[in-house]
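A.B. asks: how would this look folded up:
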Amino acid sequence: MDWLQILVLSLIQGFTEFLPVSSSAHLILVPVFSDWPDQGLAFDVALHVGSLVAVVLYFREELVRMTASWCTSLAGRGTDDDARLAWWVILATIPVGIAGLLVKDMLETHARSPQLLAFGLIVFGIVLGIVDWRCRGRRSEYQMNWKDALWIGLAQALALFPGTSRSGITMTMALLLGLNREASARFSFLLSIPVIVLAGGLEAVDLVRSGIDVDWFSLLLGALLSAISAYLCIHYFLAFIKRIGMQPFVIYRVLLGIALLWLFA
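C.D. replies: Model (predicted):
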């Protein structure tokens, strides 16, 4: 891999992993505009590691509190807001874990279909736009209950459909349930941690089994660039949606979906 391919793929992964715009749709466009070879499984794992590092670093204080309170609740010494939030993240992860195992083979075969990606981008983008326009929730992520977490988790399982966007669909459901924009995004980002661990873990297992040689410099550089771009994305996205909302991303999704249909018609 040359440095330009590493840079482009890392930035795409870092920025689109947490924006409600579908990273898979962007990655499928890369070979359309370049003659680069496939980056390989090892590089995909490195990019996921970078995104994971970014979200853990950004929410490090919350994660420390949540972990400590969750352990306290396991010991039977009471449950506070941080412990409940930790339990809601765990509960919301279960549906996508089960769904991923059930449809893994189908996803590997059909998930990169440009037509399906375009359909997911447009339809779920419009749904996000309608919900963001009509729902003006006031609740924070700490005011959620187990039913909220379960509904958001079920919505997250829909992200297995190409073009949906994991962050987009979870924010949509959170807004629909009455969370405010910032809380919806923050809970979606927290939910990304176990999802990235599970997805990256499966890729890492496949990588070990394959026994292929890896270019460690490319992997480290890709992980670093992915981490930096993902961290910046989280920081500025939270400030952006609080003031402006989701509509710019809705417009972008629809236009990208139309572009995919035009390119692959």
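
A.B. asks: contacts and neighbour counts: CA atoms only from here.
C.D. replies: OK.

A.B. asks: chain center to the helix or strand where Leu207 lies, what's the gap?
C.D. replies: When elements are assigned from DSSP states H and E, Leu207 belongs to helix 181-210. Remark: helix 181-210 is offset 7 Å from the chain centroid, using Cα atoms, centre = their mean, to the nearest Å.

A.B. asks: quick one: the helices in the stretch 1-150 of the chain?
C.D. replies: Counting by DSSP state H, counting those that start in this stretch, the stretch 1-150 of the chain has helices at residues 3-16, 23-29, 41-58, 60-74, 81-110, 114-134, 146-157.

A.B. asks: need these in JSON lines (columns: mean neighbour count and distance to Leu179).
C.D. replies: Putting these into JSON lines (neighbours: other Cα atoms under 10 Å; distance: least, Cα to Cα, whole Å) gives the following:
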{"stretch": "helix 3-16", "mean neighbour count": "20", "distance to Leu179": "22"}
{"stretch": "helix 23-29", "mean neighbour count": "18", "distance to Leu179": "24"}
{"stretch": "helix 41-58", "mean neighbour count": "22", "distance to Leu179": "21"}
{"stretch": "helix 60-74", "mean neighbour count": "16", "distance to Leu179": "18"}
{"stretch": "helix 81-110", "mean neighbour count": "17", "distance to Leu179": "14"}
{"stretch": "helix 114-134", "mean neighbour count": "20", "distance to Leu179": "11"}
{"stretch": "helix 146-157", "mean neighbour count": "22", "distance to Leu179": "10"}
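
A.B. asks: please give me the structure for this one as well, since I'd like to look at both together:
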Amino acid sequence: MFPAWLEALILGVVQGLTEFIPVSSSGHLTLVPYLAGWEPSSLAFDVVLHLGTMFAVLLFFRGELMAIIKGILRLDRSAQGQIYRRVGLLIVPASVPIALVGLLFKDQVEEAFGSPLVASSMLLVTALLLLAMEGVRSRRVEAARETVAAGAVRSTAAAEAPAWEGDWRGGGASGESGSGARGESDVVLPLGVDDADPLGTTLADLTLKQVMIAGALQCLAVLPGVSRSGATITAGVFAGLTREAATRFSFLLVIPALVGATLLSLGDLGEAGSETAVELLVGIVAAFVSGYLAIRFLVALVSRERLTGFAYYCVAAAMVGFIGYAMIGPAGTV
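C.D. replies: From the prediction side, this is the model:
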């Protein structure tokens, strides 16, 4: 039997790591207590964990959030301010689908959260999304290589032509690979440029269509086992964004969802639960620290590595869940 504070620590770390790494926090928070034979946590404890991860994402993306606020208020009229003003405004319509689903299907979603079988099944959906996303990106990267190769052949044929002395970048371009926005030399914050994926677009070229695709696919994350970040990163890459741009927008898009869900659940903090103040404190600190580290890890990872490893992990976690369900039975029967 684990001491209560250790259970709180483990669940806080699980929440923080899996909220942002594309392996589904909801799926893990359903399966871990079920497989360990722990009593379900109170609503107050769940709210505390989400508070921890909300503070983590707000801290990590404080620069982007300030750029969005300054851009929207017209306090920053630089290229960066214009780009992040557009990003901030586009987050609003992209957040509407998940808000509607959360309000209209709240009871059904809460019922699904108690089912380890649903969580295990949906982890397989997350795996499929990640594999499909990497497949789309790989085909786009290959198409870019073929385009570059064809361009190299044409350049060789025209090698003896007189050289043009003008600016090859065009008026106002920054020369940053993969970015089409003018005047980006003033941009300090990362926009998701991926030299390996020059056909992919960055946050500078974000469109309403792209964000609505991400917002629509985010709705799948109301089901335990479907990763919010996995769904929105996949949607972004499907819509034409680079993997890094899709990841950065995914984290910015999750902020309204986390803030909204947390605010709606603040009333649950008053509900009596079995957790003590120490356990609640341990949970929120663990969720905050592990969540911050998870964001930092994933943002660095997507710029150089594929996410297929997370897909294989989701398959393995789903298999553990299925085996556990076969041995233990439905939740609450032990």
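
A.B. asks: who are the packing partners of the helix holding Leu207 of structure 1?
C.D. replies: Where contact means 3 or more Cα pairs under 8 Å, 6 or more residues apart in numbering; DSSP states H and E, helix 181-210 of structure 1 is packed against helix 41-58, helix 81-110, helix 166-176, helix 216-243.

A.B. asks: corresponding residues in structure 2 for the longest one?
C.D. replies: Spelled out, that is helix 81-110 of structure 1. Following TM-score structural alignment, the aligned partner range for helix 81-110 of structure 1 in structure 2 is 83-112.

A.B. asks: what's the closest of the helices and strands packed on helix 181-210 of structure 1 to Pro20 of structure 1?
C.D. replies: Closest approach to Pro20 of structure 1 among these is made by helix 166-176 (3.9 Å; Cα to Cα).

A.B. asks: what range in structure 2 matches that closest one?
C.D. replies: Counting by TM-score structural alignment, helix 166-176 of structure 1 falls onto residues 228-238 of structure 2.

A.B. asks: I'd assumed Ala118 was in contact with Leu261 of structure 1.
C.D. replies: Yes. Taking contact to mean Cα atoms under 8 Å, the distance of 6.3 Å between Leu261 of structure 1 and Ala118 places them in contact.

A.B. asks: got the contact list for the residue most central in space within structure 2?
C.D. replies: Averaging the C-alpha coordinates of structure 2 gives a centre point, and the residue nearest to it by Cα atoms, centre = their mean is Ser229 (2.6 Å). With contacts defined as Cα atoms under 8 Å, 6 or more residues apart in numbering, Ser229 of structure 2 is in contact with 19-22, 247, 250-251, 254.

A.B. asks: among those residues, which one sits closest to Met66 of structure 2?
C.D. replies: The shortest separation between Met66 of structure 2 and any of those is 14.8 Å, and it belongs to Phe251 (by Cα to Cα).

A.B. asks: counterpart of that closest one in structure 1?
C.D. replies: Applying TM-score structural alignment, one finds that Phe251 of structure 2 aligns to Phe189 in structure 1.

A.B. asks: number of residues surrounding that match?
C.D. replies: As a burial measure, Phe189 of structure 1 scores 22 neighbours (other Cα atoms under 10 Å).

A.B. asks: contact partners for it?
C.D. replies: When the contact criterion is Cα under 8 Å, 6+ apart, the partners of Phe189 of structure 1 are 18, 55, 167.

A.B. asks: got TSV for those residues, with distance to Arg138 of structure 1 too?
C.D. replies: What follows is the contacts of Phe189 of structure 1, written out as TSV (distance: Cα to Cα, whole Å):
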residue	distance to Arg138 of structure 1
Phe18	22
Val55	24
Ser167	20
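
A.B. asks: name the nearest of the residues you listed relative to Leu101 of structure 1.
C.D. replies: For those, the nearest to Leu101 of structure 1 is Ser167 (19.9 Å; Cα to Cα).
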